[in-house]
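Engineer: with the input below, show me the fold.
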Amino acid sequence: MGALDTGDDKIELISFEIAEQEFCIDIRSVREIRGWTPATRLPHTPPYVLGVINLRGAVMPVLDLRNRLGLGVTETSSRHVFVVVQDGARVAGLMVDAVQETFVVDAGLLQAPPDVDSGSETNFVDAIIPMEGRLLSRLVVAALLPAETRIAA
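Structural biologist: The predicted model follows:
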């Protein structure tokens, strides 16, 4: 397990808690952090999609990140927050238990996650970061978001 080659010397990340575990994502994917608001459910969506909310006139899906990562289902409450992320044209809110901090790390600290058979073709974690006696898993924003709807030609 060597360090990942990211091409940059420093990486800015934002960390958050889900199910008493720490995760982080690249700060460049984050548009904003907003307080929890109830979502309007949509029929025939995956269980991790809580529904949609109105973000300043734009309808945006919100995801239960705990459920998406296979860590159970969140009992939603006003203490939860949405981390609004963007991947290309796709925007979504990721519901987390709490946002912790933003921080900068040397790219050399990032280590490839161990190769384990998760039974899933989706790799949500692309790096493990050992920091101050704890391990943070860096999530891949593009993998977390629902697949774009394909329209038949």
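Engineer: can we go C-alpha only for contacts and neighbour counts from here?
Structural biologist: Will do.
Engineer: can you give me the strands in this structure?
Structural biologist: Per DSSP state E, the chain carries strands over the ranges 10-18, 21-26, 30-35, 49-55, 58-64, 81-87, 90-96, 98-106, 125-131, 134-139.
Engineer: adding mean neighbour count and distance to residue 41, write the ones you listed out as a markdown table.
Structural biologist: What follows is those, written out as a markdown table (neighbours: other Cα atoms under 10 Å; distance: least, Cα to Cα, whole Å):
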| stretch | mean neighbour count | distance to residue 41 |
| --- | --- | --- |
| strand 10-18 | 18 | 22 |
| strand 21-26 | 20 | 26 |
| strand 30-35 | 14 | 18 |
| strand 49-55 | 18 | 4 |
| strand 58-64 | 20 | 10 |
| strand 81-87 | 21 | 16 |
| strand 90-96 | 23 | 14 |
| strand 98-106 | 14 | 23 |
| strand 125-131 | 17 | 27 |
| strand 134-139 | 18 | 25 |
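Engineer: this one as well, want them side by side:
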Amino acid sequence: MAEEIKVVVFKLAHEEYGIEVEKVKTIERMMPITRVPKTFTFIKGVVNLRGVVVPVMDLRGRFGLPEAEYDDQTRIIIVNTHEMEVGFIVDGASDVIDMNAEQIEAPPEVVGGVKAKYLRGVAKINDQRLLIMLNLAEVLNRDEIIKLEELEA
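Structural biologist: Down below sits the predicted model:
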């Protein structure tokens, strides 16, 4: 029997992405972000979320997509993985869906301009909707971020 999973759906540059609900702590409206010096451009800074300082990453920048103005649909998705909380700035968070883990297929090399290593796979929902599932371990890969930081220095 296939595993049922709940997925938070969000938008980024006209594409729909998904993160498993159990990895999402909360979804917040945009809030003031305190810039941290000497970080690379896709790390926008930190926010104070109910007394906890959380680093915030713009997923557009992380994926090498063009920047966009923040608006009233922009959200910060706070994820909790490997005992670390991180906020992802996304264009909008639309809904939570139930899906079958078997619906997730291996990702092609590039989807919507995003490299396959950042993707867990692509899910076909009702034969009319594609949902790009994130690989949080790679999105938050510290070794790669440190290498990028060295390149930018």
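Engineer: thinking again about what came up before, figure out which of the strands of structure 1 is closest to residue 113 of structure 1.
Structural biologist: Among these, the nearest to residue 113 of structure 1 by Cα to Cα is strand 125-131 (5.4 Å).
Engineer: onto which residues of structure 2 does that closest one map?
Structural biologist: Mapped onto structure 2 using TM-score structural alignment, strand 125-131 of structure 1 covers residues 119-125.
Engineer: stretch 25-32 of structure 1 too?
Structural biologist: Taken onto structure 2 by TM-score structural alignment, stretch 25-32 of structure 1 occupies residues 19-26 there.
Engineer: off-centre distance for that stretch?
Structural biologist: In terms of Cα atoms, centre = their mean, to the nearest Å, the gap separating the centre of stretch 19-26 of structure 2 from the centre of its chain is 10 Å.
Engineer: verify the stated contact: residue 42 of structure 2 with residue 55.
Structural biologist: No. Taking contacts as Cα atoms under 8 Å, residue 42 of structure 2 lies outside contact range of residue 55: 10.9 Å.
Engineer: count of neighbours near the closest residue to residue 140 of structure 1 other than its chain neighbours?
Structural biologist: Closest residue to residue 140 of structure 1 apart from its sequence neighbours, by Cα to Cα, 6 or more residues apart in numbering: residue 124 at 5.3 Å. Neighbour count for residue 124 of structure 1, taken as other Cα atoms under 10 Å: 17.
Engineer: might you report the residue contacts of residue 124 of structure 1?
Structural biologist: By Cα atoms under 8 Å, 6 or more residues apart in numbering, the residues touching residue 124 of structure 1 are 69, 139-141, 143-144.
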